[in-house]
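A.B. asks: What shape does this take:
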Amino acid sequence: MKFLFLCGLLCLGAHDASAQDRQSAALLWIPAAGSDITAELDALDKCAACRLTIALSPEQAVPALRTRLREEARKGRLELAVRAAGDPPLPLLFSPDSPEVRWRGKAQTALWGSRLDILASVVFQARNSHEEMYGAPPSGFVPAGGGAIPQMLELLSAYEISWLAAGPADSAPFTVTLSSGILLLPFHPADSMEALGNLLMQAGGRISIQDQNPPQLPEEDEDTALAEPSAIAEAAQAQSTAAVQSAAAPGKNILFAVVDESLSAPESYRPLLAEFMSAQESGQDVEWLTVSSAAAASFVSAAALANFPPPWTEDYSAWAGSLKQRAALHTLGELRRAINVAANSTSGGHVKPKLVSGLEQLERGDKLLLFASTDTATASAIEEEFRQKVATLYRQAGLTVPPSLRDSLAIAEPEVGDEAPQISTASAAIKAGDSYLLIENPQKQLRIPAKYHTLPGGADPQQLFNLQSILVSWDEKTIKFTLRNRRPERQDRPLLRQFVIADLYMDINSRRNSGTGIFLPERRLSPNPDDAWEYAVSFSGQKAQVYKTSLAGIQAGRSYNTRQDKSGDISVEIPRSEFRGNPKLWGYTALIMAASDTSSDSSSPEQNADGDTVLDWMAADKMGSSLSSLHAADRL
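C.D. replies: Below is the predicted model of the structure:
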């Protein structure tokens, strides 16, 4: 009878007690994919005290249901949050080496690569699909299991999403945090009336006032609102205003609770939820709010959390805890990489839509869960279906099907070590225009060499070495390479040219082993054989050194003086005659290091405590110590 309590919870608090005396709470409901929610909507319509936020799977939102949901949202009692189709565990799939992504049995380095560009694409598509279906942009994003990583905050902010549903932080389990313009909400899973009652008491008993003036959610741009009026958006704003005026008593936390049915086995899906909606239980003084209303009324901390919140599932073991699941994830990583390489060599990086769609189907979280099913027949059936679909995609891409797919999925994993996983592993994103190409690098926690732990003027070494972007622009005569990092304070940016070494490697033809299969000396990483490079530019000190490959190996060409403008950007212009080909079609890989000798323009890097010289990298993928190039036309 798991989850029978849901509807009754929403009707708690139908007392005449004032809002000042009541505990405030918000409930997020994530229905099981394929389940019918009509009865619950009927009951919600009859419950005047009920407020609910629902994250519905896009597959469930048939036209008739969308119309009804829009009507309920206009009444102000229902809020619609966005949820990606298939509930893919995004950080696990596309940033497995991130320190926030943990699972039972995780080794030092994940055996499938990081691709934040794909993660960004999934979020973007989910957001746009939601707006198309419901006629208004979503306020919040609900990832599978509440699993998120810090890099997702900047993405959501760019996509004008206001809040992210995550698990509770260990250090502040009921505190709402504002980071990168996004409200990070601490959702607590509840599966019984007793569990919810305990959470309400805990939230009500903890005082965490960070700001005596609760901030409003970011308001919609006025011009946009006038041009595209939305009844749903107006209702959400009204909820937020009312919540600020009446919801939370000073010093009280608002409880954010989640009923997540997406992780349940089919036999555990909720039956007869409407019975509880109609029960009108009133055993506690609780004022239920939509999530956006509760977020607007919450006291918000702008202080950085000591650790990024884990999922409300605690980790990613639900999707990667079994050997079969990890073997499937590894197989997916190999398939995606093979399709990527084939596309680069045959179609300028463009991947056929049917291949993209096929990969998305294989990455569904609900399918990954079934690999760990205790029902042997179910687990065997999902594995057989998976292997057949993978083989089909290899054939559709014009590739040879790996012989390993004929047998049961298996993987050889390194032993789990005691040391923490590698920190700098998130991938970069790339954009291109007619005469430029921009590589954007997400900020990460880097392992900085000891000699740079203290910098002149108290500059932050993490900010200094987290290079923000690389711009490549060109005309008929020159190619201009620009390093940008505006994360440090303006007065600290001159240190970039003094302390940072940045290599940019260019693969002009995407041909296997056609070029150099090693980076410059002391880099301790290597390019993927399919991304062997022909040209490189290394920034160090006041110079930018050009390198080329030949049958004799790596050849140092001319060096050019760099310049640093008032904003701190470091640039160099190099004649087109130094290079051949179209820069827009090249593959790019960048390495970021700290200078060993700051008194000269030497490109020799300093080691950190782990003996590594490369502090950060910008690439499409990383498998072990091998990096795959970024391509502007790469749709994956």
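
A.B. asks: all contacts plus neighbour counts: C-alpha atoms, from now on.
C.D. replies: Noted.

A.B. asks: just checking, Met152 is part of a helix?
C.D. replies: Yes. Assessed with DSSP: H, G, I helix; E, B strand; the rest coil, Met152 lies in a helix.

A.B. asks: Which strand or helix spans the closest residue to it other than its chain neighbours?
C.D. replies: Nearest non-adjacent residue to Met152, counting by CA to CA, 6 or more residues apart in numbering: Ala120, 7.8 Å away. Assigned by DSSP states H and E, Ala120 belongs to helix 116-134.

A.B. asks: and if you look at Glu234?
C.D. replies: If you go by DSSP H and E, Glu234 is part of helix 231-246.

A.B. asks: Specify the angle between that helix and helix 116-134 in degrees.
C.D. replies: 100 degrees (axes from the mean of the first three to the mean of the last three CA atoms, to 10 degrees).

A.B. asks: Show me what secondary structure element comes after helix 231-246.
C.D. replies: strand 255-260.

A.B. asks: what comes up buried for the following helix or strand past that following strand?
C.D. replies: With elements assigned by DSSP H and E, the helix or strand that comes after strand 255-260 is helix 274-277. By neighbour count on 16 or more other CA atoms under 10 Å, the buried set for helix 274-277 is 274-277.

A.B. asks: Looking at those, spot the one nearest Arg66.
C.D. replies: Closest to Arg66 out of the buried residues of helix 274-277 is Ala274 (19.6 Å), distances taken as CA to CA.

A.B. asks: Now show me the structure for the sequence below, then we'll compare the two:
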Amino acid sequence: MRALLLTISFLLFFCRAANAQQALLWIPADDSDKGEVLDLLETGKDLKLTAALGSLPKPLEEKAKKLSANGRLEPTLRAQGDPILPLFYYPGEQSVSWRNKPSTPIASNDQYFLALRLTQAKDAHIKTFTLPPQGLVNPPGGFLADYLPLAKALGLSWTAMGPAVSTAASVFEFGGFYAIPFIKYSSQPAPGAALTFTVFDETLPGEQAETRRGLLSFLKTKPDGGWLTVSQALKLATSTSASAAELTAALPWSGDYTPWAAAPAQTGALSALAKTRSDLMRYLNEKQGDYKAARDAFEAYFAAEDTQRLARLASADSDLNREAETETQNSLSDVYRLMKKNPPVWLFSGLAGALDNEVAQDKLSVIVDTAGFRAVNSSRTPELPARSPELSKDSDPYKVWKLAAFETALGKTDTVFKFYPLQTDNSQRSDAGFSYARFDLYIDINHRPRAGSTKLLAGADGRLFPDNAWDYALKVSPGVAAFYLATHKGPKLLGQAAARLENGAVTVRAPKTLFGGNPLSWGYAAMMLAPEGGDKYFITDYIAADFSNGYFYALKLR
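C.D. replies: A predicted model of the protein is given here:
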């Protein structure tokens, strides 16, 4: 009965659509028989089709290139693995909705990864088809305001999006870039004589076979208005100017992102991906921003962004569900292995628990009064270096390398800086009361962009955000602390002081005259570091306003 109803709906749809000019967008599933459609396109001389093909075997690649050269096939840009860009990189946006969406954002917006994915997709497209693509297709058709500057910079002309509040015949224009609302073929209204943009998306969970049948049947019809590629149809369509906010409000053609995000394991997987991206950016910092040196870890991460596997985390089949979770955990473990880091504990506690841990985690808190301030860190798990120093048998490395709090006390003649590790290890029996650990403090006094240094002190890899460039820095090692001034020639040593453990805090006193100004108006970034061998140190934990997109952001008290 279901098959009969589907057949009837196909026939009704195709009869209605035959009067209109048709611009079809085909998004095949990666594991589907793409040759079936390309063969039909090759033999049907009047057919034209726009397709986001993805990867192709060599014989089909040659056939697609020939069809493209003849103007019969318009290939579009499509990121490998179909990462759902709005869901993965902008989950906090109001338009990125799904059933049971947490009120606390899973992650902050990540324009770096968005730009990286689109740039790599364009490079792969040109490698295959030689000519640059005109259109961007990211199933299931969500829209991001950040598409606009990136797409224009990449030389793209249009992007496919879900249906807007008006009709499918409306095209939206924003500064010379076009957003085209597509209607799923299965929900296409009677188009009359209007130009119609229709999408056949085989990547939607559970719809691959049905969508392919619909596409093959549709391509055997003969619309009176003829077949057009999307770029050809765009020249005939009526466009309407729109703001980025208006475009962002449009929903994907799937309706929302529920099939990939509603199950607890799916939401937890999205949280795990976001945490791994943050660790990847820190790793890139350690490589001084050299992407080539970090490429293997990034490629492993992209392989972990498997949209089909993400959908299987909601499967009613417990075996499929369990298999998808194990594959996700193993994929992310590979990323940490390639970064030469131990996989975090949360990765193997179950993906549903990854979100629970994130939501339950308390946030950084700051208490300020006239005598100074105290910043109490979140319960974020510290990162351990690959070659961790040998600690005392009673020491817990996850406590030893955790910076629990940082404090600044204002005295009459000096300023006191206090670093509180969650647990102190003194396996080397240092007179200072602690061993191995190094503490860095970066102080932004003037809050002027690039007025200072963004590079961390020698031995530490990382950068401060340019607006938070440090003017003064403090490096604390067992027994001694060194004060530095940022100069155009590099850090200048200003002086030294004792560094000792006092009442659970590594404490340093500096003369008030050393810095000048009001410490309560400064910006701070405090870090705890572990030796990795030689002169290299590894940042295990930090107290700052944020760490994102490869930058530490200074904590401002006012």
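
A.B. asks: before we move on, the earlier item: so which elements touch the helix holding Glu234 of the first structure?
C.D. replies: If you count contacts as 3 or more CA pairs under 8 Å, 6 or more residues apart in numbering; DSSP states H and E, helix 231-246 of the first structure packs onto helix 63-74, helix 291-297.

A.B. asks: The longest one vs the second structure - mean distance after superposition?
C.D. replies: Think helix 63-74 of the first structure. For helix 63-74 of the first structure, the mean deviation from the second structure after alignment is 1.6 Å (mean CA distance after the TM-score superposition for the first structure).

A.B. asks: how about the residue nearest to Met152 of the first structure, what's its match in the second structure?
C.D. replies: Ala120 of the first structure maps onto Ala115 in the second structure, with residues paired by TM-score structural alignment.

A.B. asks: what's the answer for Leu183 of the first structure, then?
C.D. replies: Checking with TM-score structural alignment, Leu183 of the first structure has Tyr178 as its match.

A.B. asks: show me what contacts that match?
C.D. replies: 157-159, 171-172 (CA atoms under 8 Å, 6 or more residues apart in numbering).

A.B. asks: Superposed on the first structure, what's the mean shift for whatever helix or strand it lives in?
C.D. replies: Remark: Tyr178 of the second structure resides in strand 177-181, with elements defined by DSSP H and E. Taking mean CA distance after the TM-score superposition for the first structure, the mean distance separating strand 177-181 of the second structure from the aligned residues in the first structure is 0.8 Å.

A.B. asks: That strand to strand 196-201, inter-axis angle?
C.D. replies: Orientation check (the same axes, to 10 degrees): strand 177-181 of the second structure against strand 196-201 gives 80 degrees.

A.B. asks: picking up where we left off before, where does the helix holding Glu234 of the first structure end up in the second structure?
C.D. replies: Mapping helix 231-246 of the first structure onto the second structure (TM-score structural alignment) gives no aligned residues.

A.B. asks: Show me which positions of that helix end up buried.
C.D. replies: Neighbour-count burial for helix 231-246 of the first structure, counted by 16+ other CA under 10 Å, picks out 231-237, 239-241, 243-244.

A.B. asks: now it, how far from the centre of its chain.
C.D. replies: Chain-centre distance of helix 231-246 of the first structure: 28 Å, with CA atoms, centre = their mean, to the nearest Å.

A.B. asks: what's the answer for stretch 349-361 of the first structure, then?
C.D. replies: Here stretch 349-361 of the first structure is found 20 Å from its chain centre; the criterion is CA atoms, centre = their mean.
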